[in-house]
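**Q** Got a sequence here, can you model it:
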Amino acid sequence: MEAFLYESQAARVKFGVDVRKEVRKELESLGGKRALVVSTLEQKDLAQEMAGYLGELCVGVLAEAVQHVPRETINKGMAVVRELQVDSLVPVGGGSSIGLAKALALETRFPILAIPTTYAGSEMTPIWGITENGQKKTGKNIIVKPKTVIYDPTLTVTLPPRLTVTSGMNAIAHCAEGLYAENANPIISMMAVEGITALSSSLPKILEQPEDLEARSKALYGTWLGGTVLGSVGMALHHKLCHVLGGSYNLQHADTHTVILPYAIWYNSTHAPYAMEASSKAIGSDADDVAGALFDLSKSLGVPVSLEEIGMKREDLDEAAMIATRNPYYNPRPIDESGIRSLLEFAFVGERPIQGKSL
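**A** Below is the predicted model:
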């Protein structure tokens, strides 16, 4: 066995049906007395529900989170934080709400108690992202990692079918890239395989039976694992491309992950044999067709499989390839602009990766 380094990041996870109602007790354990509940405008009612459970420990609701965490939204949030003398943050929702809370924590060092309602996994990571001047920048800081996460599968029941699938594919992407991370280790790899298995098997069941809390619990379990993988080891080409496409061209975050995943895996397949073998067992495909199987899964679940479908313009592909290769980063296969441009062309038209043939 090769040498490896494994570091565990402290986190408290409360998982189960209706555990959201215990949010006050969890906030008290963090010492929070003046919490700000953070959400998108669309989830303001849910945010108000959480505020009700918190009682006098909540001093306000900030329902202004939007995707990609633009600097303008952070500035507005900081004004509210100062006005209300906030001492803790309770984001309710998906990556937009949790992302805004992280950005506020980056400036204030306030503890975060996260209540996710999608399968994106941001709640388990110390990774932050902020969009400014048309560019999305990301970084890591343990300060922004939520101290406590409440996973309540009942909160995902009203998640629209498309977002159910795309946020689930986002979580699968965390696991898939974790398997070929530069600092991969056996513990995280086991979590990654388990996460892919849980998500790929539960998403079809959720679409068939939206009220199936067992299937939703399984997907949320996979989300927890995917988020843990994302927060524990480095990511590579897939996540870099998604940050470029989302931040620079304002593409929907989960849709972008869903579209790009098969092509990023295809690009790396010949340079990451262990990852392909492990992923194939998790999703039940041939090792030389993991990319194609992921494409088939997305297509069978009725979500977009091309960049064109989610609003990307062909004339922007050259620029996107240039931005994505401008700064060096780890990837199992060397990154070059022509190769990434070819990947983006396949992704733009939504052509299935070819089994046994490298991109």
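
**Q** C-alpha from now on. contacts and neighbour counts both.
**A** Noted.

**Q** Which other helices and strands does the helix or strand containing Gly227 contact?
**A** Assigned by DSSP states H and E, Gly227 belongs to helix 213-232. Helix 213-232 sits against helix 161-178, helix 186-208, with contacts defined as 3 or more Cα pairs under 8 Å, 6 or more residues apart in numbering; DSSP states H and E.

**Q** next up, for comparison:
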Amino acid sequence: MGTDIRVHEVYAGRVLQGAGARGLVPDEVDRLGARRVLVVAAPSSAEVAQETAAALGERYAATFGRPVQHTPVEVTAEALALAREVRADALVAIGGGSAVGLSKALAIRTGMPQVALPTTYAGSEATPVLGETEYGVKTTRRDPALAPGTVVYDPELTLSMPHGLTLTSALNALAHAVEALWDTRASAATRAYGVGAADGILTALPVVLDHPSDADARARLQEAAWLAGACLAQARMGLHHQLAHVLGGTYGLPHAELHALLLAHVMRFDLAAAPDATARLRRVAGGDPVRAVAALAARHDGPTTLGALGLPRTVLREVAERVAAAPYPNPRPVTADAVEELLLAAW
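**A** Below you'll find the model as predicted:
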């Protein structure tokens, strides 16, 4: 088959969207014919998990409330033991990438159907992808069976997100859209998702940062994050995501903050070699997209450099060599020297 053939697949059978949509979870569980639901919830979503458990009534089996970033296999083993103990036959995941990742890890091991209620903009719920960590190494697998069958987008679940997480999570989503736009094999639909996601994030995020309780802007931002997640499901991710995986998996750095501080640096590195992506992003940014993203990243009230995040300067060369040895598809050739230079700027 020629290399210019593009393939587009659609994941997540049902998407429910709108304020109060979380109230429909019991109906979705009934559609699945499930009788024993295991709720997987981040600690920050404990209240929503309790509300969901009460709404499920006798169909509620238990809650696993300790998902961990980068989905370590030992945590999955704990959750799996609980699922077996309570004879769970379906999963409801509430939270960000960690909760959804754990739900996917359980689903692929048991065949249980999933209903996902994202509370951040991570986008994992829209993808057939799972990253798992074992002995400090993060490996990624792709399988249609990993994608939750139902996703419930309720913007009310994002209203309590703190400023820092709102910013870093939304820039994480933007990274999915940006990398889809410079993937030469992305389909027309994926590129349209990418433009829509970038437009929504760059328009709504500044409003949400200034007015966190603006429900309409939150809804717009969540919708854009959904489109960005759809990009992540379809497109090949490049240097940006590779750096995030290596730094996150090996050095335990927080996923969303990594994306937020790296994105402008990688865009500066790659957009010169991606004229079509540059033109599309310039249109939605109303000017230089690198400057727009850098200005948003600078609004973070937490670490804005790799050094501040706790990464020792001494490991930058080693990271650069690892990345260059097995590069992800990327518009600009990836060499150890170039990556080290990029990392130094981010450090």
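
**Q** re the thing from before, give me whichever of the helices and strands packed on helix 213-232 of the first structure is most buried.
**A** helix 161-178 (a mean of 27; mean count of other Cα atoms under 10 Å).

**Q** Mean deviation, that one versus the second structure?
**A** Helix 161-178 of the first structure, aligned to the second structure and superposed, deviates on average by 0.4 Å (mean Cα distance after the TM-score superposition for the first structure).

**Q** what's the helix holding Gly227 of the first structure aligned against in the second structure?
**A** The aligned range for helix 213-232 of the first structure in the second structure is 215-234, by TM-score structural alignment.

**Q** Strands along the stretch 51-200 of the second structure, start to end?
**A** Ranges of strands in the stretch 51-200 of the second structure, per DSSP state E, counting those that start in this stretch, are 60-64, 90-95, 114-118, 129-134, 137-142, 150-153.

**Q** tilt between the fourth one and helix 215-234?
**A** Regarding strand 129-134 of the second structure and helix 215-234, their directions subtend 80 degrees when assessed with axes from the mean of the first three to the mean of the last three Cα atoms, to 10 degrees.

**Q** next structured bit after the helix holding Gly227 of the first structure?
**A** Helix 213-232 of the first structure is succeeded, C-terminally, by helix 237-249 (DSSP H and E).

**Q** which residues sit against that next one?
**A** Applying Cα atoms under 8 Å, 6 or more residues apart in numbering, the contact partners of helix 237-249 of the first structure are 68, 131, 134-136, 173, 177, 251-253, 256-257, 260-261, 264-265, 312, 320, 323-324, 330-331.

**Q** mind listing which of those are in helices?
**A** Ala173, Glu177, His253, Thr256, His257, Ile260, Leu261, Ala264, Ile265, Ala320, Ile323, Ala324 (DSSP state H).

**Q** Would you check how far apart Ala62 of the second structure and Ala297 of the second structure are?
**A** Remark: distance between Ala62 of the second structure and Ala297 of the second structure (Cα to Cα, to the nearest Å) = 38 Å.

**Q** Counting neighbours around each, name which of those two comes out higher.
**A** Ala297 (22 against 18; other Cα atoms under 10 Å).

**Q** when you align them, which residue in the second structure goes with Ala254 of the first structure?
**A** Under TM-score structural alignment, Ala254 of the first structure pairs with Ala256 in the second structure.

**Q** can you check Val37 of the first structure too?
**A** Checking TM-score structural alignment: Val37 of the first structure goes with Val39.

**Q** where does that match land in three-state SS?
**A** Look at Val39 of the second structure: counting by DSSP: H, G, I helix; E, B strand; the rest coil, its state is strand.

**Q** Identify the residues contacting it.
**A** So Val39 of the second structure contacts Ala49, Ala53, Tyr60, Ala61, Ala62, Thr63, Phe64, Leu91, Val92, Ala93, Ile94 (Cα under 8 Å, 6+ apart).

**Q** same deal with Ser44 of the second structure?
**A** With Cα under 8 Å, 6+ apart, Ser44 of the second structure has these contacts: Gly95.

**Q** separation between it and Ile5 of the second structure?
**A** Distance from Ser44 of the second structure to Ile5 of the second structure, by Cα to Cα: 43 Å.

**Q** re earlier: any chance of CSV for the strands of the stretch 51-200 of the second structure, columns distance to Gly164 of the second structure?
**A** Compiled in CSV, the strands of the stretch 51-200 of the second structure are given as follows (distance: least, Cα to Cα, whole Å):
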stretch, distance to Gly164 of the second structure
strand 60-64, 26
strand 90-95, 16
strand 114-118, 17
strand 129-134, 23
strand 137-142, 25
strand 150-153, 21
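
**Q** closest one to Leu306 of the second structure among those strands?
**A** Ranking those by proximity to Leu306 of the second structure (Cα to Cα) places strand 137-142 first, at 19.1 Å.

**Q** what range in the first structure does the closest one sit on?
**A** Counting by TM-score structural alignment, strand 137-142 of the second structure corresponds to 135-140 in the first structure.

**Q** circling back: residues near the match of Ala254 of the first structure, how many?
**A** Residues contacting Ala256 of the second structure under the criterion other Cα under 10 Å number 23.

**Q** just the one 5 residues further on next, same as before
**A** If you count neighbours by other Cα under 10 Å, Leu261 of the second structure ends up with 26.
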